[in-house]
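Q: Next input, structure requested:
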Amino acid sequence: MAGADGDDSLYPIAVLIDELRNEDVQLRLNSIKKLSTIALALGVERTRTELLPFLTDTIYDEDEVLLALAEQLGNFTMLVGGPEYVHCLLPPLESLATVEETVVRDKAVESLRKISQEHSPVDLEVHFEPLTLVMPTLRQAAEDKSWRVRYMVADKFSELQKAVGPEITKNDLVPAFQNLLKDCEAEVRAAAANKVKEFCENLPEDGRETIIMTHILPCVKELVSDTNQHVKSALASVIMGLSTILGKDNTIEHLLPLFLAQLKDECPEVRLNIISNLDCVNEVIGIRQLSQSLLPAIVELAEDAKWRVRLAIIEYMPLLAGQLGVEFFDEKLNSLCMAWLVDHVYAIREAATCNLMKLVEKFGAEWAQNTIVPKVLGMANDPNYLHRMTTLFCINALSEACGQEITTKHMLPVVLKMSNDQVANVRFNVAKCLQKIGPVLDNNALQTEVKPVLEKLAADQDMDVKYFAQEAISVLALA
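A: Here you go, the predicted model:
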C-alpha cells in the first residue's frame, strides 16, 4: 500500500496525518501511541527532519492525546539518533509545556527533565538552557498581576529550581523567591513558605549558607509573625528542617528564637507543626534547648477546646517522650497522658490508650509497673462506668508490652473483680479483655482464675455478656 503520491517512503507520515485529522479521538490517541513504531519505520534521520517538525507544528488536540504525546517523546532519545541528537525533542516538548491543561504541562516537564539528563554538558548549554530563555517568562509570571499565576510559580518553585540549575538559581531564582515570600497575597506567601526548606536544600553547597542567611532568613523572620495563620502554619511545617542545613551555631543563634516564638503562637496548627518536626532540631542541638518553651505549648495544646487538636498532640507524645527522656517525661508530661484517659471524647480516650502502649514499648515494662499501671488500675473504681471501661481498654493495650508477670500479678485480679460490675457494658468488656490478655497468661492462671469467671459470665442475664463470654471460652479453648 502506498501513500497518496505513490511513494512508499512517505506512507507512515501520510497515514499519521490522516489519522490525526480524524474526528475520532480514540483513533488519534492510538496513532500517538504508535509513534515509536512509526519512528522506527522512518529511521532516525526522517524522524528528526519530518516527524518531529510535523508534531511541533500541529500540536493541537484533546488533552488526553497531548498527554500521550508528551509521555511518548520522553522515550524518544534513541529514535532520533541518541544523545547527540536528543535536542531535536526540545521544540515539541517546549510547545507541550505551554498548553493550558496542567497534567499535559506536567508530563511535558517530566519528559524534558528526563531528556535533559541525556544531554552532554555542552549541548545542555547550547540547546537546553535557551529553553529555560524561559527565565524572562518566569520572571514575568512571578510578578504577574494575577495572584493565581504567582501562586503557581511558588507552588512549582522547587521543580523550576532543579530544572534551571545552580547558576540561574543563584542569579535569578533567589530574588524571585524572596519576592514570593513577601507577596501581598497570603495564598502566595503560604505556597512559597511551604517550599523554604526544599529551596534551601537544593541551593548549591558552595554558597548555600550565605544565600540562606543573607537572602532567605530575613524573609522567614517576617513570616513567623505573619498576619495570616495559613502562612505561619505552612512555614512551621518546614522551618525546623533548616536546622540540619545551617548547623548547630546558626540554629541556636538565629533559628531557635523563631522556633520559640512559634511555640507561643496563638494558632494551634502552628504550635503542632513545630512540635511534630522536633526531631530535626533534636539531631542538631538537642531538645533541652527548647524544653522551657516546649512544655507550656504542649500543655495548651493538650487542653485545647478542639478535640482534634488534643488528638494531634497525643499522636506526637511518643516522639516527644523519646526525645525528652523518661525523667523529664515523668516530671512534666505523665499527668497529661493520664488526664487524656478520662477525656469526654471517645476518640481522645482511645488515642490515649494507644499512646500508653507506645510509651511502655519505649520506656519498658519496669517503668510501666512503677508509673502507669497503678494509675490505670486505680480507674477501675471510678464512679463513671466509661472510665472503668477505659481501664479494661488500657489493660488490653498494655498486657503484651508489660509481659506475663505484671499482667498476671497486677492486671488480672482487677479484671476478674470487674466481672461483678453492675453495668453490662463493663461486664462484656471484661469478657473481651480476658480473651485479649489470655495468650499472655500461663495455663494455670487460665484454668484456675480466668475459666471460672468466664463461665459465670456465660450464664449472665445480659445477652451481650453471654455472647462475649462464650466467644472468649471458645477462642481460649477453655471449654
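
Q: can we go C-alpha only for contacts and neighbour counts from here?
A: Noted.

Q: Could you check how far the residue nearest the centre of the chain is from residue 265?
A: Residue closest to the mean C-alpha point of the chain, counted by Cα atoms, centre = their mean, is residue 237 at 10.6 Å. According to Cα to Cα, to the nearest Å, residue 237 stands 14 Å off from residue 265.

Q: Count the neighbours of residue 443 for me.
A: Neighbour count of residue 443, defined by other Cα atoms under 10 Å: 12.

Q: If you could redo that for residue 269, that was the one I meant.
A: Residues near residue 269, counting by other Cα under 10 Å: 20.

Q: from memory it sits against residue 234, does it?
A: No - contact between residue 269 and residue 234 fails when scored by Cα atoms under 8 Å: they sit 9.2 Å apart.

Q: From residue 434, how far out is the residue nearest to the centre of the chain?
A: As judged by Cα to Cα, residue 237 and residue 434 stand 43 Å apart.

Q: Could you do residue 465 as well?
A: The gap separating residue 465 from residue 434 is 13 Å, by Cα to Cα.

Q: for comparison, sequence B:
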Amino acid sequence: SLKMYSIIHIFYNTIYDEDEVLLALAEQLGNFTMLVGGPEYVHCLLPPLESLATVEETVVRDKAVESLRKISQEHSPVDLEVHFEPLTLVMPTLRQAAEDKSWRVRYMVADKFSELQKAVGSEITKNDLVPAFQNLLKDCEAEVRAAAANKVKEFCENLPEDNREQIIMTHILPCVKELVSDTNQHVKSALASVIMGLSTILGKDNTIEHLLPLFLAQLKDECPEVRLNIISNLDCVNEVIGIRQLSQSLLPAIVELAEDAKWRVRLAIIEYMPLLAGQLGVEFFDEKLNTLCMAWLIDHVYAIREAATCNLMKLVEKFGAEWAQNTIVPKVLGMANDPNYLHRMTTLFCINALSEACGQEITTKQMLPVVLKMSNDQVANVRFNVAKSLQKIGPVLDSNALQTEVKPVLEKLATDSDMDVKYFAQEAISGIQSLL
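A: This is a model prediction of the structure:
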C-alpha cells in the first residue's frame, strides 16, 4: 500500500538521524510487522534494518540484529524463499554482525543463533550459518564463546537431518574439542551444560568413540561447575550408552564435589544423588556412595544437613524400605548417641523424613524407641525436637503405640522446665489427639 511505502521512505530518511533515534528505530522495527500490513509485507523492513545493522554505534547494531531475528520468524515459507534465499538482503548483514568489531554484537548473534537458524531454513544454515557458528565458537572473547557453546546442542538438533551427522563430525565437533580445554571456566561450564545432549543426536558408536573422551576430560576439570554440569546431565548419555561407561571416572568427580570447600557445590551434588543412585544401581551406590551420603548428615552447614536428610528420603523411595532397614536406618539411629547435639538432632530430622517411606513396622520397632529415649536429652533443643518428631511420625504409628508409649512421654515433656519444650509438647499432644 501507498501508506506502507511512505513509512518505509521515512525509515530510510531516519537512518541518518541522531544515535538515540537510530537506537529506538532499531529496537522497534522488529515489532512493526502488523504496522506494515502483516507478514505479507514484512520483507519491506529488511532494507532499513540492514542499514541499521551497519551503523557505527554498537548498541544500534546490536538491537538491529535482534529485530532482524524477530522479523525473520514472521516470514511465510514462500517469502523466506523469495527474500531470504537469495542471501542479498539478510545474509550479508548476519555475516557482518557475526564478525562485528564489537563483541556485544557478536554475543547477541551467538545468543540468538538458534532462532536465526530456524528462521532461515536448512540450505542457508548449511552454507552460511555453519561457518558463522564455527567462528563464534572460536571467538577471541570468552563471553561470545560461552554464548555460542551454550547453543551447541540446539544448533546440532536443528541441522538438516540428511547430513546432520556429517556437519557435526566435520565442522562442529573439532570446535567442541577445543572448547573442552578452553582457558575460561565460563566457556567450559556452558559447554558442559549441553555437551551430553550430543550423545542422543550422534548415537551410540559416535558417543563412545568421540564424545566419551570429552565427557571424561570434563569430569576431571579443575572447575567444580564444569564437573557438576556434566554430572547433572548424565541422563542424556545414560539413554545412549549406559552410565557404567563413565562410572570409574564418575566416582572421583562425585567425591571431590561432595567435599568441595564451597557449600553450594556440595549442595548441588546432593540434589543429583537420587538421580545418580537410580542410574548407577543399588550395588554401586552401597559400595561407593553410601558413606558420602551419611557424611553429609554431619556437615557443618545446616543447609547441607537438611538436603542430606531429604536425599535419604528420596533414596528410600527409590530403593525401598527393606534396603533402608539394612543400610540407612541403623547408621541414622547410631547418631542418636553422638556427643554433638546438632548430630543428635539430625537423627530426629532423618526419622521425620524416613518414617513414612519406611512404613509402620520399621518406624515402630526401630525408630520410635530411639526417639522416646532422646526425650531425656540434656539439651532443650533436642527435647523439643523430640516432641515435634513424635507429632510428625504419629500418623505412621498405630493407636496402641501412641496411647501407651508416645502420649506418656509427651505429657512428661509438657511439664519440662524449658518453655519451648513445654510449648511443643503441648502442640504435639493436641496434634496426635485425633489419632488416638
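
Q: that older thread, any idea what the residue nearest to the centre of the first structure aligns with in the second structure?
A: Counting by sequence alignment, residue 237 of the first structure corresponds to residue 193 in the second structure.

Q: Check whether that match really touches residue 230, as I assumed.
A: Yes - Residue 193 of the second structure is within contact range of residue 230, at 6.4 Å (criterion: Cα under 8 Å).

Q: Just tell me what residue 227 of the second structure corresponds to in the first structure.
A: Residue 227 of the second structure maps onto residue 271 in the first structure, by sequence alignment.

Q: what's around that match, how many residues?
A: Residue 271 of the first structure: 27 surrounding residues under other Cα under 10 Å.

Q: Distance of the nearest residue to it once chain neighbours are set aside relative to residue 191 of the first structure?
A: Closest residue to residue 271 of the first structure apart from its sequence neighbours, by Cα to Cα, 6 or more residues apart in numbering: residue 263 at 4.9 Å. Per Cα to Cα, residue 263 of the first structure is found 21 Å from residue 191 of the first structure.

Q: Same check on residue 292 of the first structure?
A: Taken as Cα to Cα, the span from residue 292 of the first structure to residue 191 of the first structure is 31 Å.

Q: if you count what's nearby, which of the two comes out ahead?
A: residue 191 (24 against 11).

Q: so what's the more buried one up against?
A: By Cα atoms under 8 Å, 6 or more residues apart in numbering, the contact list for residue 191 of the first structure reads 151, 154-155, 231, 234.

Q: Go again with 7 Å.
A: Residues near residue 191 of the first structure by Cα atoms under 7 Å, 6 or more residues apart in numbering: 151, 154-155.

Q: Please apply the same query to residue 280 of the second structure.
A: Neighbours of residue 280 of the second structure in contact, by Cα under 7 Å, 6+ apart: residue 243.

Q: Now check it against the first structure: what is it aligned to?
A: Residue correspondence to the first structure (sequence alignment): residue 280 of the second structure is matched to residue 324.

Q: and if you look at residue 74 of the second structure?
A: Mapped onto the first structure by sequence alignment, residue 74 of the second structure lines up with residue 118.

Q: Then residue 204 of the second structure?
A: Matched to the first structure by sequence alignment, residue 204 of the second structure sits across from residue 248.

Q: Would you mind measuring from its match to residue 285 of the first structure?
A: According to Cα to Cα, residue 248 of the first structure and residue 285 of the first structure sit 6 Å apart.

Q: Count the neighbours of residue 286 of the second structure for me.
A: A count of nearby residues for residue 286 of the second structure, using other Cα under 10 Å, gives 14.

Q: if we can go back for a sec, list the residues that contact the closest residue to the residue nearest to the centre of the first structure other than its chain neighbours.
A: Spatial nearest neighbour of residue 237 of the first structure, chain neighbours left out: residue 273 (4.8 Å); criterion: Cα to Cα, 6+ apart. For residue 273 of the first structure, the contacting residues are 233, 236-237, by Cα under 7 Å, 6+ apart.

Q: Now that we have the residues you listed, can you turn them into TSV and tack on distance to residue 330 of the first structure and secondary structure?
A: Shown next, in TSV, are the contacts of residue 273 of the first structure (distance: Cα to Cα, whole Å; DSSP: H, G, I helix; E, B strand; the rest coil):
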residue	distance to residue 330 of the first structure	secondary structure
233	30	helix
236	27	helix
237	28	coil
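
Q: which among the residues you listed gets closest to residue 130 of the first structure?
A: Nearest to residue 130 of the first structure among the contacts of residue 273 of the first structure: residue 237, at 35.7 Å, using Cα to Cα.

Q: Look up how far residue 231 of the first structure lies from the closest one.
A: Distance of residue 237 of the first structure to residue 231 of the first structure, computed by Cα to Cα: 10 Å.

Q: cool, residue 275 of the first structure as well?
A: For residue 275 of the first structure, the distance to residue 231 of the first structure - Cα to Cα - is 17 Å.

Q: For residue 377 of the second structure, which residues are in contact?
A: Per Cα under 7 Å, 6+ apart, neighbours of residue 377 of the second structure: residue 383.

Q: And residue 225 of the first structure, how close does it get to residue 273 of the first structure?
A: From residue 225 of the first structure across to residue 273 of the first structure, the span is 15 Å (Cα to Cα).

Q: No further queries at this time; thank you.
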